[in-house]
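Novice: when you get a sec, could you give me coordinates for this:
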Amino acid sequence: MSAEAVSLPRLAALTTWQRHLGTLATFAALILLLFARDAIDMARIWWDTSTFSHCLLIVPIIGWLVWQRRELLACLTPATSRFGLVIIASGAFAWLLGEAGGVATFRHLGLVVMLQGAVVATLGTAVARGMIFPLAYALFLVPVGEEIVPALQTFTAELCMVMLGWAGVPAHIEGVFITTPHGYFEVAEACAGVKFLIAMIAYGALVCALCFQSWWRKAAFMAAAVVVPILANGIRAWGTIYVAETIDPGFAASFDHIVYGWFFFAIVIALLMAIGWPFFDRAPDAPAFDPARLQPLPPHPVAPRRLALTAIIALTLALAPFVWLQSIAATARGPAMEQIAAPEISGWRPSAARMSHPWRAVWPDADSAVQARYRDGNGRTVDLAIAYYSAQDGGRELVGYGRGGLDPASDWSWVRDIDAPAGARAYRITAPGPAHRDVAQFSLIGGDLVEGGAAANLATLRQRLLGGDQRAIGV
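Specialist: Below you'll find the predicted structure:
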């Protein structure tokens, strides 16, 4: 047999891989072009928000994981997969929900899932199974997790109170504010530890894939990756307060900045690895998968026409949300208002009394907004703010972070939720002074009163998907 004859199967296989990889690259580029706004938005969040700066490492890590598997993947024959089309359709639907409901997380998730589905659809299930962890690890590209900041703030503050009690330091807590004989401390958003928690979960998943085989050990290590940073952050916050009480508040501030930086992250990683190291049960050079098990019999090469048809169907599925929103969902924009007038309220009269600390409600990009102060016959004073949106689209949202009664750029800080009137969300905020304010926030979507951010997003989603009344009012 000649050397030329021996090389023909290799040439055929190489051509097959080139054809499928070329189709994948083309489709992925089109997806990123179609959803460029969301791709750029994700990249901007990774770069500008310290909570998600670790995402900048996820893409090269995924590339390294795939490169590690290159020789094993070369033993497989790429194919097409209908299941990949299902994944793309799921991602497109998630993006549609996010776009209609004004939830950026769903749009970002939908984009990542569509790219994952593109790999499965154009390379086949056998190749996708060989890259199952790199594909799944791409989910960490989605910037999500800041929603748990209030819960982490509260837990950290309560943990500090427990440890202050053990240390014999008298303290009083109100929400996320702790008062001691020598200071007034806030467990702020930056002190909640969410950025280290999210980064440690991503790191823990990587360690589980590379260092463990037993699912029980993987589960235990992931549990440690969640618990250890939360407890360590609580100890850090307690240490800052304790140093301020026993040494000097100024020294405590500098101590906190040093410990809270990369030193703290390095200590947490070292602690987590020290816990898991004795239980590693996977050899460093162990193969990621067995090609013979994933593809016992090589399939027939996919005809170029079938591969092209798969790509066309995939692109059609990705375009479907745009067509739906343009033809059906965005049909009920309300009339624009030049300016809302402050209403007259029985038993209350307008007041020009100064606030103890400046406060304003924030609704960016509202069509119209007004804020006024009122006083009743008993001397009680309230501030009323109203915002009107003719529709919620293109980032114009009634409910979300930095919208409503708490401006993150101001001196006001959230303390805790309080009892609310029917149909509202109520919470207490505080500012230096100290100044306290109780805020009740109402949201009307399409004329219906909805309670809470989740209900508002669902109502907006329903109106946009079904072409209903999209007008929104915040009070």
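Novice: switch to C-alpha atoms for all contacts and neighbour counts from now on
Specialist: Noted.
Novice: who are the contact partners of residue 197?
Specialist: By C-alpha atoms under 8 Å, 6 or more residues apart in numbering, the contact set of residue 197 is 225-226, 229-230.
Novice: any idea how far residue 56 is from it?
Specialist: As judged by C-alpha to C-alpha, to the nearest Å, residue 197 and residue 56 stand 16 Å apart.
Novice: about what we covered before: and the contacts of residue 197, which is closest to residue 184?
Specialist: residue 230 (22.4 Å; C-alpha to C-alpha).
Novice: report the central residue of this protein.
Specialist: Centroid-nearest residue in the chain, with C-alpha atoms, centre = their mean: residue 144, separated by 1.3 Å.
Novice: how many neighbours does residue 271 have?
Specialist: 16 (other C-alpha atoms under 10 Å).
Novice: need the next SSE after the lengthiest strand in the chain, C-terminal direction.
Specialist: In the chain, taking DSSP state E as the definition, the longest strand is strand 435-445. Beyond strand 435-445 in the direction of the C-terminus, DSSP states H and E gives the next helix or strand as strand 448-450.
Novice: that following strand: what's the following helix or strand?
Specialist: Going down the chain from strand 448-450, the next helix or strand is helix 452-466, by DSSP H and E.
Novice: how far does the helix or strand following that following helix sit from the chain's center?
Specialist: Moving toward the C-terminus from helix 452-466, the next helix or strand (DSSP H and E) is strand 472-474. Here the centre of mass of C-alpha atoms in strand 472-474, compared against the chain's by C-alpha atoms, centre = their mean, to the nearest Å, lies 25 Å away.
Novice: run this one through as well so I can compare:
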Amino acid sequence: MTRPISSSESPPTAAASASSSTSIDSREIAPSLAPGLGVSLWGRLRETAATAEGRSELILAALGSVLLAGLFWPTLVNFVFIWSTNENYSHGFLVPLLSLYFANEASKKARGRLNRSGGATLGFGLVATAVLGRWANVLVPIGLIGDLAFLVGLAGVATLFLGRDGLKRYGFALGFLVFMVPLPVALYSAIASPLQLAVSKIAAGLLNLSGIPVLREGNLMILPGDIRMFVAEACSGMRQLTGFLALSAAIAHSVQRPWWFKAVVVASSVPIAMTANVLRVMLTGFIMYKIDPEFALGAWHTAEGLALMAVGLGLLMLELWALNQALVFDEPPDPKGPGDGGALGGGSEHGIRPARASATHPMVTTLATPRLEGPAALVPVAGRSTVACPTSGSLPTKGVPA
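Specialist: The predicted structure is shown next:
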């Protein structure tokens, strides 16, 4: 229905109409600019369940997960049994929880809604591979085959319902589950035995250098007074190695750093675990020789292990600090100089560089300043950023961070 315009009212101008329509259009399209940004995993599930089509997809995904769990039920039972009875894998209960945490963080950091297309072929291929692996595990009773096949099946189910983009988004969370898989006894011994002997050799050599004479026969260390200390397989460092590998992988995934930074962090978990374990054996030998062998047994020995684990964490933190110092956060100066997009960048009249994140360290930004009169000088501020301040004239009363 139309309404007559009174004499006191003026018809809307073209500019006002354009402004109004633009405003309406902006409100309509604004939510779609970054849909899903900052939404948790639970929030995305609720969004999916809000529609009939989404509820159908969730039901199918749940049925697929139940079928996968039923197919690999012996594998799941074996997981729980080993985690409960073998101290080397007691961390297995924590790994699925950490994996859920990483999946939730990936959901929060994701920009835009998930494109679920294009995952049928890959998903069915992964599920088929998992089924073949389960069948092979029945014929060849090697637990590792069934364990890895279960992880492949999980990735397949995720790809079927989330697409290739979903596998890419939650790939690290799925891959992190490998740390809950127990190694076969033969493979574990093949890795632990050389580590065990290496720890014995290094610890005996360092004890000799420290003034405590040690006679070593294999993994048996004989101290003065016929004090005998045997470096058992449990002291080979495998527990520390597994823990530090998982921790370093989580850190490397979480930090926004170059690929070489992450590779060094993961690779360094091996020497850090070895160093912590050698120090533990040395401390045990020192206590047995200088104090009393009773203080190197039972609860005391467990306390030593926890203390040296803390030392290992300290070494890892020290390494992260050193690597951070090696990074160059600011971009190198441009030889063109100010005014041409040079040392201060931006190509503005006074060479003021606009605010943007550093390529190597996204959390460190270069502060943009208002146009200032007079010659500019660089003044260092916190975070290795720079702002341009005039050497003469009046400073702005506000807007420049302290």
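Novice: and the longest strand of structure 1, which stretch of structure 2?
Specialist: Under TM-score structural alignment, there is no match for strand 435-445 of structure 1 anywhere in structure 2.
Novice: what angle do that strand and helix 452-466 make?
Specialist: If you take axes from the mean of the first three to the mean of the last three C-alpha atoms, to 10 degrees, strand 435-445 of structure 1 sits at 20 degrees to helix 452-466.
Novice: packing partners for strand 435-445 of structure 1?
Specialist: strand 424-431, strand 448-450, helix 452-466, strand 472-474 (3 or more C-alpha pairs under 8 Å, 6 or more residues apart in numbering; DSSP states H and E).
Novice: which elements pack onto the second one?
Specialist: Identification of packing neighbours for strand 448-450 of structure 1 by 3+ C-alpha pairs under 8 Å, 6+ apart yields strand 435-445.
Novice: nearest to residue 273 of structure 1, out of the contacts of residue 197 of structure 1: which one, please.
Specialist: Taking C-alpha to C-alpha as the measure, residue 225 is the one of these closest to residue 273 of structure 1, at 9.6 Å.
Novice: quick one: map that closest one onto structure 2.
Specialist: Aligned partner of residue 225 of structure 1 by TM-score structural alignment: residue 269.
Novice: re the thing from before, next, format the helices and strands packed on strand 435-445 of structure 1 as CSV and append distance to residue 243 of structure 1.
Specialist: Formatted as CSV, those follow (distance: least, C-alpha to C-alpha, whole Å):
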stretch, distance to residue 243 of structure 1
strand 424-431, 24
strand 448-450, 46
helix 452-466, 39
strand 472-474, 44
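Novice: across to structure 2, which of the contacts of residue 197 of structure 1 hold up?
Specialist: Mapping the contacts of residue 197 of structure 1 onto structure 2 (both residues aligned by TM-score structural alignment, their matches' C-alpha atoms under 8 Å) leaves 225-226, 229-230 still in contact.
Novice: farthest pair in these?
Specialist: Between all members of these, the farthest pair (by C-alpha to C-alpha) comes out as 225 and 230, at 9.0 Å.
Novice: of these two, who's got more company?
Specialist: Neighbours were counted for residue 225 of structure 1 and for residue 230 using other C-alpha under 10 Å; residue 225 has more, 26 against 22.
Novice: hey, where'd the helices end up in structure 2?
Specialist: Using DSSP state H, the helices found in structure 2 span residues 14-29, 41-49, 52-71, 73-85, 94-109, 120-139, 143-169, 171-175, 185-209, 238-254, 259-267, 269-290, 298-326.
Novice: which among these is found nearest to residue 376 of structure 2?
Specialist: Closest to residue 376 of structure 2 of these is helix 298-326 (C-alpha to C-alpha; 28.3 Å).
Novice: which parts of the closest one are buried?
Specialist: Across helix 298-326 of structure 2, burial judged by 16 or more other C-alpha atoms under 10 Å covers 301, 304-305, 308-309, 311-313, 315-316, 319-320.
Novice: swap in stretch 25-39 of structure 1?
Specialist: Counting neighbours by 16+ other C-alpha under 10 Å, stretch 25-39 of structure 1 gives 27-28, 31-32, 35, 38-39 as buried.
Novice: now do stretch 125-141 of structure 1
Specialist: By neighbour count on 16+ other C-alpha under 10 Å, the buried set for stretch 125-141 of structure 1 is 125-135, 137-141.
Novice: nearest residue to residue 309 of structure 2 other than its sequence neighbours?
Specialist: Among residues not flanking residue 309 of structure 2 along the chain, residue 276 sits closest, at 6.6 Å (C-alpha to C-alpha, 6 or more residues apart in numbering).
Novice: now for that neighbour: which residues touch it?
Specialist: Each residue near residue 276 of structure 2 by C-alpha under 8 Å, 6+ apart is listed here: 308-309, 311-312.
Novice: out of the residues you listed, which are shared with structure 1?
Specialist: The contacts of residue 276 of structure 2 retained in structure 1, by both residues aligned by TM-score structural alignment, their matches' C-alpha under 8 Å: residue 312.
Novice: how close does residue 116 of structure 1 sit to residue 77 of structure 1?
Specialist: Distance check for residue 116 of structure 1 against residue 77 of structure 1: by C-alpha to C-alpha, it reads 19 Å.
Novice: I should have written residue 149 of structure 1 there, sorry.
Specialist: Residue 149 of structure 1 is 46 Å from residue 77 of structure 1, by C-alpha to C-alpha.
Novice: neighbour count: those two, which is higher?
Specialist: The neighbour comparison of residue 149 of structure 1 against residue 77 (other C-alpha under 10 Å) goes to residue 77, with 23 against 18.
Novice: now do the same contact list for the corresponding residue of structure 2 for the more buried one.
Specialist: In structure 2, the residue matched to residue 77 of structure 1 (TM-score structural alignment) is residue 115. Each residue near residue 115 of structure 2 by C-alpha under 8 Å, 6+ apart is listed here: 162-163, 165-166.
Novice: ok, of those residues, which one's closest to residue 221 of structure 2?
Specialist: Residue 221 of structure 2 lies nearest to residue 166 out of these, by C-alpha to C-alpha, at 53.3 Å.
Novice: how about the buried residues of stretch 25-39 of structure 1 in CSV, adding distance to residue 10 of structure 1?
Specialist: Output for the buried residues of stretch 25-39 of structure 1, formatted as CSV (distance: C-alpha to C-alpha, whole Å):
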residue, distance to residue 10 of structure 1
27, 26
28, 26
31, 31
32, 32
35, 37
38, 40
39, 37
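Novice: what's the most distant pair in those?
Specialist: Taking C-alpha to C-alpha, the two most distant members of the buried residues of stretch 25-39 of structure 1 are 27 and 38; they sit 16.6 Å apart.
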